[in-house]
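>>> sharing a model prediction with you, sequence too.
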Amino acid sequence: MTFASIFRPFSAPNSPFRQISGAFVILALLASCSSFQLNPPTVPPSPADRAQVIDDRQIVALVATRSAADSLQTKAEARGFVTREVVPLERLGLRMLSFDIPQPLDGAGAITLLESLEPGATAGVNHAYRLTQIEEQAGNRFDYASRMIGWTAGACRAHGPIGMLDTGIDEGALQPSGAEVTERSFVRGGDVPEQHGTDVAMLLVDPDRLRDVTLYSAAVVGQTSAGREEAGVDAILEALDWMASNGVRVVNVSLAGPYNKILDRGIDRAAALGLTIVASVGNDGASASPRYPAAFNNVIGVTAVDASEAIYRNAVRGDHVDLAAPGVDVLVTAQDGQRFVTGTSVAAPFVTSRIAADPSLQSGGTLATIRNMLRGQAKDLGPAGFDGTYGAGLVQAPAACL
């Protein structure tokens, strides 16, 4: 399996997600982060990235206060924008506004105008993120993943709730794990797929690795009328706000897509609140540009390797890769039998579980502390030292609970 990108699941080579055809702009002002600096993409966005949006006649704005939101709404409507919705993101300290763009403005013109209307506001399109799709096949191969990273002596207790941004899930499939699951959908219309999210969730709550798990599952990926599975920045930010409101400290994200400055600011705010976000780097291949959110500085990016510790052939490379984890032909046991799944989406849950299992990481450690500890304990792969293929190397199971 392989999940798509921001904000669709990363797609596998045999089932690539199509480009998103809409446009969405977000305006953001973070009062509590007045010194916030946007992290420009490491490579310029491609024309394909610029076209990868939810709705090309929609623009979204983020501001920090209710008064700023009221002011922006009034000024924008006076310029011909039509308000679609205003959503308070209370825990993130933001207000998100969505508008229809008036003719003859395009997305770029709408961004410029909205940012000029309210001091400190940030505008950007509502990029679509796709799942890092998962390849599946049946078989009776040996279940190597836990043993490979040293997680063989028994399950660790989860020290705090785990969050997940993905498709919907089949809660019945998770019942044998004993996990306490809370699910909420942030999809705006359309069907909500379940397979991808269910596979990822089953890896996160696997009772052979973790016990006493509380999982908050945010469905952000919906299926469009064109048959595409994708998530918008607006859904992702609402889901992160929900996670923060419920005391979630570590969040698994198997989505990838282009750089988006609204997502940049939202994740920066989530990180400032203590959320550690673990994201799959994407399945677009070695020559692809960095995919986000994995490429953000305040996100832990995870790539996939096989049982021989070789890199997954479709994994994205780059200096933003922090760690590697099993992600090729990993066994998933479901109600309808066993199957093997592949993709960087499969690898990320092993790192998320590793963080959740360690009380020193889950209960107050900073992102820098968590990243440095995980990197320091990783098994070096490939060229000696840190590299853009494997990062610091293969994640290792926690020793404390074993």
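Now that the structure is in, tell me what you want to look at.

>>> C-alpha from now on. contacts and neighbour counts both.
Noted.

>>> are we agreed that Leu87 is in a strand?
Quick fix: residue 87 is Val, not Leu. Yes. Assessed by DSSP: H, G, I helix; E, B strand; the rest coil, Val87 belongs to a strand.

>>> list the residues that contact it.
By CA atoms under 8 Å, 6 or more residues apart in numbering, Val87 lies in contact with 95-97.

>>> can you flag which of those belong to strands?
95-97 (DSSP state E).

>>> for comparison:
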Amino acid sequence: MIKRPTFHWLMVPALLIAPGLAQSAGPGDLLNGQIDGISKQVERRAEALVERKVAERTRERVVNADELPEKLQGQLSELLPVRTRDGETAFYETLQSDGSRAVARQWLITATAEELDRLRRPGVTILEQQKLEGLGLTVVRFQVRPDIDSRAALKKLLPELSERLDRNHIYSPQSRASGAVPNRAETTTASLCPEPVRVGMVDTLISEEHSAFEQAKIVQKPFLTVANQTGELTAPRAHGTAVASVLVGQSTAQSQPRLPGATLFNASVFYEGSEATSGATLAHLLEGLNWLAEQNTSVINISLTGPDNRILATAIKNLQQKGPMLVAAVGNEGPAAPPLYPAAYEGVIGVTAVDKAGALYRWANRGEHVTFAARGVNVPVAHPNGGFVQDSGTSLAAPVVTALLACSLPRMSNEQAIQALIERAEDLGAEGRDPGFGHGFLDDQSGRFKNQPAG
């Protein structure tokens, strides 16, 4: 989850947008320092407004009503086409009432061959059926008529299957490459362990040709095909390249990769939508997780977020039963935002970001699902076009915890590895586990982690 851009120049217009907020603070509150919290809320509102305007202008620019199916033309303001590299429209993104994104009119369901017959109803078109053996699931992707494109309608149509279906949601790395600044600091990292560990990652494509990965062993597989379409979706590279550089890359000649002996398996699941959007459909995300489940990885890094989803929850639970630990960024939606997934699922290790001083990243999500904090602010990362930049976000903190676990698991059980990190975490918030820092800050470059404990 790489950082969001800031818009300090919008503070005055934002105050006009939210007069009630500005008037609610009396002189005493301001003198007590409350103006800082109000300013952050106002800035957050301003930033959200700008992002909505960017998305609206993008839709106006790239969507042509003549290209839409007749029944979808009435939803023009809520639709955004996603195209293949050949320029063909693969599907349409749509904004849901809860603010999440999904593939328009597409749903997924876990079903047996016998249950598949029950889907053959008027208004339902079966698009694809996949047996994901690594996840222990058979998933069917189907499309519905606009008049039955809701959970209530499908529950009435398919009452016996309604608890095992959900939308083909879209998950986002929230990459903000334009917010990155050149890396001028000479930051060095030390190796955490030399063992030949196997680590998984689900993200964008990685620019393997970057100098940061000269010594790295990276195996990638793209999951960007769309059934009944020719060609693949366009694969972005910035987010995955940045995250991978934290895991197995070198930022300077003096630094060492955190995991010099690792083999990194990367499932490339994110498509490039437009200059303002990117995402991964749930269907592609499941394919990527399924492949990683078959690579005998000890830990999987998931630096993406999205809504709660019945199918994803089942896949995560099944994946955990197979053995690999799952580490996920908690997200960059802000302290007041609701939990994001998969970080908020039980058993997933949710990671937040802090800066050099140990302060929480200003946009980091908070909640009981936060397990650990790690350095994720102004981190030197590889840029896909070469060179390095400094960037921020919970996406860049998650791979630090992934690396620490990968070094522990050859000698420990999953439970022992977690307990070892809890014992070495620096308690920065309220005493004990708290919604901001979780169990505490893991400084992987401190003396606490110079020697991995023997199991």
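Yes, it's here. These figures come from a predicted structure and were not determined experimentally.

>>> returning to what we had before: nearest to Asp336 of structure 1 among the contacts of Val87 of structure 1?
Of all the contacts of Val87 of structure 1, Met96 has the smallest distance to Asp336 of structure 1: 41.2 Å, by CA to CA.

>>> how about that closest one, what's its partner in structure 2?
Alignment note (TM-score structural alignment): Met96 of structure 1 maps to Val139 of structure 2.

>>> now its match, nearest residue through space, not along the chain?
Distances taken as CA to CA, 6 or more residues apart in numbering place Thr110 nearest to Val139 of structure 2, at 4.6 Å, with adjacent residues excluded.

>>> for the residue nearest the centre of structure 2, what are its contacts?
Taking CA atoms, centre = their mean, the centroid of structure 2 lies closest to Leu304, which sits 0.5 Å from it. By CA under 8 Å, 6+ apart, the contact set of Leu304 of structure 2 is 1, 171-174, 203, 328-329, 331, 342, 395.

>>> thinking again about what came up before, so how far is Gly123 of structure 2 from the match of Met96 of structure 1?
In this view, Val139 of structure 2 and Gly123 of structure 2 are 19 Å apart by CA to CA, to the nearest Å.

>>> the more surrounded of these two?
Val139 (20 against 13; other CA atoms under 10 Å).

>>> give the contact list for the more buried one.
108-111, 129-132.

>>> now do Pro16 of structure 1
Counting by CA under 8 Å, 6+ apart, Pro16 of structure 1 makes contact with 4, 10, 133.

>>> narrow these to those that are buried.
Buried by 16 or more other CA atoms under 10 Å: 4, 10, 133, out of these.

>>> so His383 of structure 2 makes contact with Val389?
Yes. In this structure, His383 of structure 2 is within contact of Val389 by CA atoms under 8 Å, at 6.4 Å.

>>> who has more neighbours out of the two?
The neighbour comparison of His383 of structure 2 against Val389 (other CA under 10 Å) goes to His383, with 24 against 21.

>>> gap between Thr281 of structure 2 and Pro196 of structure 2?
Counting by CA to CA - Thr281 of structure 2 and Pro196 of structure 2 are separated by 32 Å.

>>> have a look at the two and say which one is more surrounded.
With neighbours defined as other CA under 10 Å, Thr281 of structure 2 and Pro196 compare such that Thr281 has more, 21 against 14.

>>> dump the residue contacts of the equivalent of that one over in structure 1.
Using TM-score structural alignment, the partner of Thr281 of structure 2 in structure 1 is Gly232. By CA under 8 Å, 6+ apart, the residues touching Gly232 of structure 1 are 6-7, 53-54, 126-129, 220-221.

>>> and those residues, which two are furthest apart?
Val53 and Val220 (14.8 Å).

>>> which one's more surrounded, these two?
Val220 (33 against 29).

>>> and the more buried one, what pairs with it in structure 2?
Superposed on structure 2 with TM-score structural alignment, Val220 of structure 1 falls opposite Val269.

>>> OK, contacts around the closest residue to that match other than its chain neighbours?
Spatial nearest neighbour of Val269 of structure 2, chain neighbours left out: Phe223 (5.1 Å); criterion: CA to CA, 6+ apart. Counting by CA under 8 Å, 6+ apart, Phe223 of structure 2 touches 267-269, 284-285, 287-288.

>>> kindly recompute the last result at 7 Å.
Residues near Phe223 of structure 2 by CA atoms under 7 Å, 6 or more residues apart in numbering: 268-269, 284, 287-288.

>>> cool, Lys75 of structure 1 as well?
Contacts of Lys75 of structure 1 by CA under 7 Å, 6+ apart are Leu117.

>>> quick one: which helix or strand includes it?
helix 66-78 (DSSP states H and E).

>>> for the stretch 51-200 of structure 2, just list every one of the strands.
Taking DSSP state E, counting those that start in this stretch to define them, one finds strands in the stretch 51-200 of structure 2 at 79-83, 89-95, 101-110, 124-132, 137-144, 165-171, 181-182, 198-203.
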